[in-house]
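Trainee: Here you go, sequence then predicted model.
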Amino acid sequence: MTGTGGARPDPAAVLLVDDHRVFADALAIGVAAQPDLTCAAVAYTAAAARAALAGAAIDAAIDVALVDLDLPDDSGMRLVEEFAARRPVIVLTAHPRLDLARRAAAAGAAGFLAKDAPLPEILAAVRAALAGSAVRSWETDTDVHLTARELEVLSGLGRGRDATRIAADLGISVHTTRDHIRALLAKLGVHSQLDAVVTADRLRLIAVGTAI
């Protein structure tokens, strides 16, 4: 949304629709951390997404929607059709197939991304959609080979631990732990620890949020 009277523009409001709560909540944190974006609502079902847009004021406040195609109560593609008439919609899917991309485009989607895309790529797609550009990507990286130690470090990151705590848990130095983290980022093709956790969760390398 844009402010009036020459004021600084308000952050663009993003609606996240995804039944994978860990992914959706992590993405919401990533969106909220951007100075030009804000997470207006997170919906885990199609019904909740529609409810978030039920009021005229709320509907007008949503600038862009990120929609998963796999929802427990309805077709995400149907939501794309409904929402795209009023605002840009970006599809995030665990099944980045060309046929689905074409259907999403026909339904009005401005973007089509694999859910294991790095956070910067998702944010770039959001900004491009807000600017009126179309962003579609069908690339996915499912061939990631990690060592046993790298998996242990990754698991620690998934539990919200920093390098110092992970080093203490594994009985290795902080320097070595940071080397493993750098190797993880390179292998996962990401640029931050948050991106690594989100991507690893989508690839089922770790289970984020499990009890310690």
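Mentor: Thanks, I have the structure now.
Trainee: all contacts plus neighbour counts: C-alpha atoms, from now on.
Mentor: Fine.
Trainee: Was I right to think residue 77 contacts residue 104?
Mentor: Yes: Residue 77 is within contact range of residue 104, at 6.6 Å (criterion: CA atoms under 8 Å).
Trainee: Below is structure B, check it against A:
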Amino acid sequence: MDNLSEAATRTEAQCAVSVVAPLRSALASALLTALVDRGWPAEPGAVCSREVAWRGRYVVVTDDDIDTVHLDVPTVLGRPGVVVVTSVQALSSLVPLVDRGALVLDRAAPFLVLLGLVELGLAGRCRNDSEAVRRRAAEHCALATLTDAERVTLRSLAAGLSAATIATGSHHSVHTVRSHIRSILVKLGVQSQLAAVAVARRAGPEWDASNTLHIATFGDVRP
């Protein structure tokens, strides 16, 4: 983001930004510090959900740093100027907020990518594509059904390896690897290896870390 767009973005902030998160969330603290450093009028210190009036601009971090504490995010936050930083596990429950205009981001994205998108979301200049978010949530559920061997095979396909190369590296026969691939296609509901690899590449750094913007927003974004 250049200096002019940064200045315009901050000018649009009509009220202080509050960062809402479970106590002792390192990610929430880092985002709050960075927003203050970049000139956003932020409330001092992150607050927990029971103290929030839910008016104004918010960055909501739904999970703590070990993904054991969750915040309930009210539907009133489904509006531009609100950013929810979450894990893909919680994505399906947040689709109504996306439909209403909130920006939902993946906490697993690189921090600087995340910060830039948070600023755009607070200014109401960026929102998720609702259909892409729905697809990403469904794909996450499908990927969770893969066996360990199928996961290894899919990651290898995403890395560009052939079935023969995967077989050599995994000490399986080519027939077994191809059986894994057929099972992957069925479970993901796709018709080709290329389509399966596309699912993996949308799924985040666990599967493929090459497209950080796409990962951070759970799919495409629009103004």
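Mentor: That came through fine. Since we're looking at a predicted model, the values are computed, not measured.
Trainee: So after superposing, what's the score?
Mentor: Taking TM-score structural alignment, normalised by the length of the first structure as the basis, the two superposed chains have a TM-score of 0.45; 125 aligned residues with a CA RMSD of 3.7 Å.
Trainee: roughly how far apart are residue 139 of the second structure and residue 179 of the second structure?
Mentor: Using CA to CA, to the nearest Å, residue 139 of the second structure is found at 21 Å from residue 179 of the second structure.
Trainee: With residue 58 of the second structure instead?
Mentor: Distance, residue 58 of the second structure to residue 179 of the second structure, by CA to CA: 48 Å.
Trainee: repeat for residue 121 of the second structure
Mentor: Distance of residue 121 of the second structure to residue 179 of the second structure, given as CA to CA: 44 Å.
Trainee: now the helices: where do they sit in the second structure?
Mentor: Along the second structure, counting by DSSP state H, helices occupy 3-11, 26-37, 95-100, 111-122, 130-143, 148-158, 163-170, 174-188, 193-202, 212-216.
Trainee: For residue 18 of the second structure, which of these is the nearest?
Mentor: Closest approach to residue 18 of the second structure among the helices of the second structure (CA to CA): helix 26-37, 8.2 Å.
Trainee: relative to helix 111-122, how tilted is the closest one?
Mentor: 70 degrees (axes from the mean of the first three to the mean of the last three CA atoms, to 10 degrees).
Trainee: So which elements touch helix 26-37 of the second structure?
Mentor: The contact analysis (3 or more CA pairs under 8 Å, 6 or more residues apart in numbering; DSSP states H and E) places helix 26-37 of the second structure against strand 17-20, helix 111-122.
Trainee: Flag every buried residue along the longest one.
Mentor: For helix 111-122 of the second structure, the buried set under the neighbour-count rule, 16 or more other CA atoms under 10 Å, comprises 114-115, 117-122.
Trainee: okay if I get these as TSV plus distance to residue 155 of the second structure?
Mentor: Below are the buried residues of helix 111-122 of the second structure laid out as TSV (distance: CA to CA, whole Å):
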residue	distance to residue 155 of the second structure
114	24
115	28
117	27
118	29
119	33
120	32
121	32
122	35
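Trainee: Which of those sits closest to residue 103 of the second structure?
Mentor: So of the buried residues of helix 111-122 of the second structure, ranked by how close each gets to residue 103 of the second structure (CA to CA), first place is residue 121, at 5.8 Å.
Trainee: so how far is residue 128 of the second structure from the closest one?
Mentor: Distance of residue 121 of the second structure to residue 128 of the second structure, given as CA to CA: 10 Å.
Trainee: circling back to that earlier point, which one, of the helices and strands packed on helix 26-37 of the second structure, ends up nearest to residue 7 of the second structure?
Mentor: When these are compared by CA to CA, helix 111-122 sits nearest residue 7 of the second structure, at 11.0 Å.
Trainee: Export the helices and strands packed on helix 26-37 of the second structure to JSON lines and append columns for distance to residue 34 of the second structure.
Mentor: Shown next, in JSON lines, are these (distance: least, CA to CA, whole Å):
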{"stretch": "strand 17-20", "distance to residue 34 of the second structure": "12"}
{"stretch": "helix 111-122", "distance to residue 34 of the second structure": "8"}
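Trainee: Looking at the ones you listed, which is nearest to residue 83 of the second structure?
Mentor: Nearest of those to residue 83 of the second structure, taken as CA to CA: helix 111-122 at 5.9 Å.
Trainee: Report all helices and strands that the closest one contacts.
Mentor: helix 26-37, strand 57-61, strand 82-86, strand 103-106, helix 212-216.
Trainee: again, 10 Å this time
Mentor: Identification of packing neighbours for helix 111-122 of the second structure by 3 or more CA pairs under 10 Å, 6 or more residues apart in numbering; DSSP states H and E yields helix 3-11, helix 26-37, strand 57-61, strand 82-86, strand 103-106, strand 127-128, helix 212-216.
Trainee: most packed of those?
Mentor: Of all these, strand 103-106 has the most neighbours on average by mean count of other CA atoms under 10 Å, namely a mean of 28.
Trainee: Please tabulate the helices of the second structure in TSV and include distance to residue 86 of the second structure as additional columns.
Mentor: Below are those laid out as TSV (distance: least, CA to CA, whole Å):
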stretch	distance to residue 86 of the second structure
helix 3-11	23
helix 26-37	11
helix 95-100	12
helix 111-122	11
helix 130-143	12
helix 148-158	23
helix 163-170	33
helix 174-188	23
helix 193-202	16
helix 212-216	10
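Trainee: And those: which comes nearest residue 83 of the second structure?
Mentor: Residue 83 of the second structure lies closest to helix 111-122 among those, at 5.9 Å (CA to CA).
Trainee: now the closest one against strand 57-61, angle please.
Mentor: Using the same axes, to 10 degrees, helix 111-122 of the second structure lies at 140 degrees relative to strand 57-61.
Trainee: Okay, angle between helix 111-122 of the second structure and helix 3-11 too, please.
Mentor: Helix 111-122 of the second structure and helix 3-11 are oriented at 50 degrees to each other (the same axes, to 10 degrees).
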